[in-house]
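S.K.: please find the sequence and the predicted model below.
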Amino acid sequence: MTTPDHQSPAPDAAHPELSDRIYRSAAGIAGGVLLLAIAGWLGVDALITGHGRTPWLALASLILLVPLVVAFTLRPAVFANEDRLRVRNPFRVIVLPWGTVGSLRSGYSNEVVDTSGTKYQLWAVPVSLRARKRAARRQTRNAAADTSGRTSAVPAEPVRAQTDQIMDDLRVLAEDRAAAQSARGEVGVRWAYEVIAPAIAGAVLLAILIATG
């Protein structure tokens, strides 16, 4: 499940419209916390009680695995405001002013395509085929109820999968803001060296330990 977080830091008083809507995967965060807890428990135990090369192997494994777990679970997020879409993926951060957004596509993954045709996946807004099927069943039930004239005191359930609704919201924002002067600019892409560098260091250390064992 992907959840929007509207409790972002207070925007600059001179630019209240720049407050970000933040979308992250609740399931991804929960899975990441669980994996980090398991890795920390096993790794620290090996560091403390291990003998010979075991503590060094555990240390190298932690240096490699922890950044990767963080990158693929806790790190992904999508930030949207009136001027731009910022996509924080495992190894890159992509900033797209709305004027550079060509389309937002939903298939087996959710993607943003810039005006040059370059595609960027939205890791924080994963597609759930199961949620789509549930939404389709709700649509069918609601349509059947409308046809039969039945009414219910229970509020109608959403008939769109949550991530599909998020993409709809982003499309509306992109269409509304594409022509705004403040939403112009160039696409910016930055590599997440704070994730890549320690992972590479851990992989190199682990390879050396294995090769010299």
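M.R.: Ah, there it is.
S.K.: alpha carbons only for contacts and neighbour counts from here, please
M.R.: Noted.
S.K.: which residues touch the closest residue to A131 other than its chain neighbours?
M.R.: The shortest distance from A131 to any non-neighbouring residue, by C-alpha to C-alpha, 6 or more residues apart in numbering, is to A161 (5.3 Å). A161 is in contact with 128, 131-132, 134-135, counting by C-alpha atoms under 8 Å, 6 or more residues apart in numbering.
S.K.: again with V66
M.R.: Here V66 is in contact with 36, 39, 199 (C-alpha under 8 Å, 6+ apart).
S.K.: which residues touch the first one?
M.R.: Contacts of L36 were listed using C-alpha under 8 Å, 6+ apart, and they are 66, 69.
S.K.: second structure for comparison follows:
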Amino acid sequence: MTTPEDQPPAPQPSAPETKDRVYRSPAGMAGGVLLLGLVGWLGLDAIFVGEGRTPWLALASLILMVPLIVAFTLRPAVFAGQDRLRVRNPFRVIVLPWGQVAALRSGYSNEIVTASGKKYQLWSIPVSLRARKKATRRESKAAAERAGGGRGGRGGRTGGQDAGLGGLGGLTGLRGGVPRNVGPALDGPVRAETDRVMDELRELWGAREKAETAQGEVTERWAWEILGPAVAGAVVLGILLAVG
């Protein structure tokens, strides 16, 4: 007869794996689908209806253009995991452990800088100066509304409860030491979408850069699945044009 002490311990459930966060450009993907539809329609029409060398020229053009359209619109993506960042650009795939990341910078483009000083542009997170200006205007408007809402009371004066708070009477009220009715101020500043994405990446980087599993070497490879067909299409198209 076995006692509870003699029984083997029950296996502990393994921690669920955290899925990578995936960042893509919706505008780029929509544009890519439209371009592929247009190029495919024109190309197939030329292949089946064209005469002489036209079908062959159309076929070679499709072999060249389709991979390039996919490369610059549908392919770019950033995969942010617990241990590394995988950047899929038009012609390369770069894997960067968080421990090798030195900076995530946002200027006229979003880019990542490694500890060795090498830079990689994040194609799937494009900078929109228009969105930044719009976010700045919204933030200015929200700040003005918060400032206007702080002039509570009659005739610009605050009530007795506010007056006894030593200079904090400009707020419409306090509850537990936390200002009420200040709206967006508690939610943080208004940011453009791609800037918020970069903030998320910086937060994940700051939390994981010292982790033991987030160390290693930066690796990169060429996207031959894109370059191969594009080069083949360019060669065939060049031969057809040279032959005349």
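M.R.: Looks like it arrived, so ask away. Everything numeric here is computed off the predicted structure, so don't read it as measured data.
S.K.: got a TM-score for the two of them?
M.R.: After superposition, the two chains reach a TM-score of 0.90 (TM-score structural alignment, normalised by the length of structure 1), with 199 aligned residues with a C-alpha RMSD of 1.7 Å.
S.K.: out of the contacts of A161 of structure 1, which is nearest to L209 of structure 1?
M.R.: S128 (40.4 Å; C-alpha to C-alpha).
S.K.: against A135 of structure 1, how distant is the closest one?
M.R.: In this view, S128 of structure 1 and A135 of structure 1 are 11 Å apart by C-alpha to C-alpha, to the nearest Å.
S.K.: in helices only, show me the contacts of A161 of structure 1.
M.R.: With DSSP state H as the criterion, helices contain 131-132, 134-135 from among those.
S.K.: mind putting these into CSV with neighbour count?
M.R.: Shown next, in CSV, are those (neighbours: other C-alpha atoms under 10 Å):
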residue, neighbour count
A131, 17
R132, 17
R134, 15
A135, 18
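S.K.: can you show me the helices along structure 1?
M.R.: Going by DSSP H, structure 1 shows helices at 26-49, 54-69, 129-148, 162-177, 193-211.
S.K.: which residues touch S103 of structure 1?
M.R.: By C-alpha under 8 Å, 6+ apart, the neighbours of S103 of structure 1 are 112-115, 171.
S.K.: what does P90 of structure 1 give?
M.R.: Applying C-alpha under 8 Å, 6+ apart, the residues near P90 of structure 1 are 71-72, 75-76, 123, 192.
S.K.: corresponding residue for it in structure 2?
M.R.: With TM-score structural alignment as the criterion, the equivalent of P90 of structure 1 in structure 2 is P90.
S.K.: A203 of structure 1 too?
M.R.: By TM-score structural alignment, A203 of structure 1 lines up with A234.
S.K.: burial of the nearest residue to its match once chain neighbours are set aside, as a residue count?
M.R.: Take A234 of structure 2 and drop its neighbours on the chain: the residue closest to it by C-alpha to C-alpha, 6+ apart is L64, 5.7 Å away. For L64 of structure 2, the count of nearby residues is 23 (other C-alpha atoms under 10 Å).
S.K.: quick check: L64 of structure 2 touching L227?
M.R.: No: between L64 of structure 2 and L227 there is no contact under C-alpha atoms under 8 Å: 9.4 Å.
S.K.: distance between the ends of stretch 84-104 of structure 2?
M.R.: 14 Å.
S.K.: equivalent analysis for stretch 18-33 of structure 1, please.
M.R.: End-to-end for stretch 18-33 of structure 1, by C-alpha to C-alpha: 30 Å.
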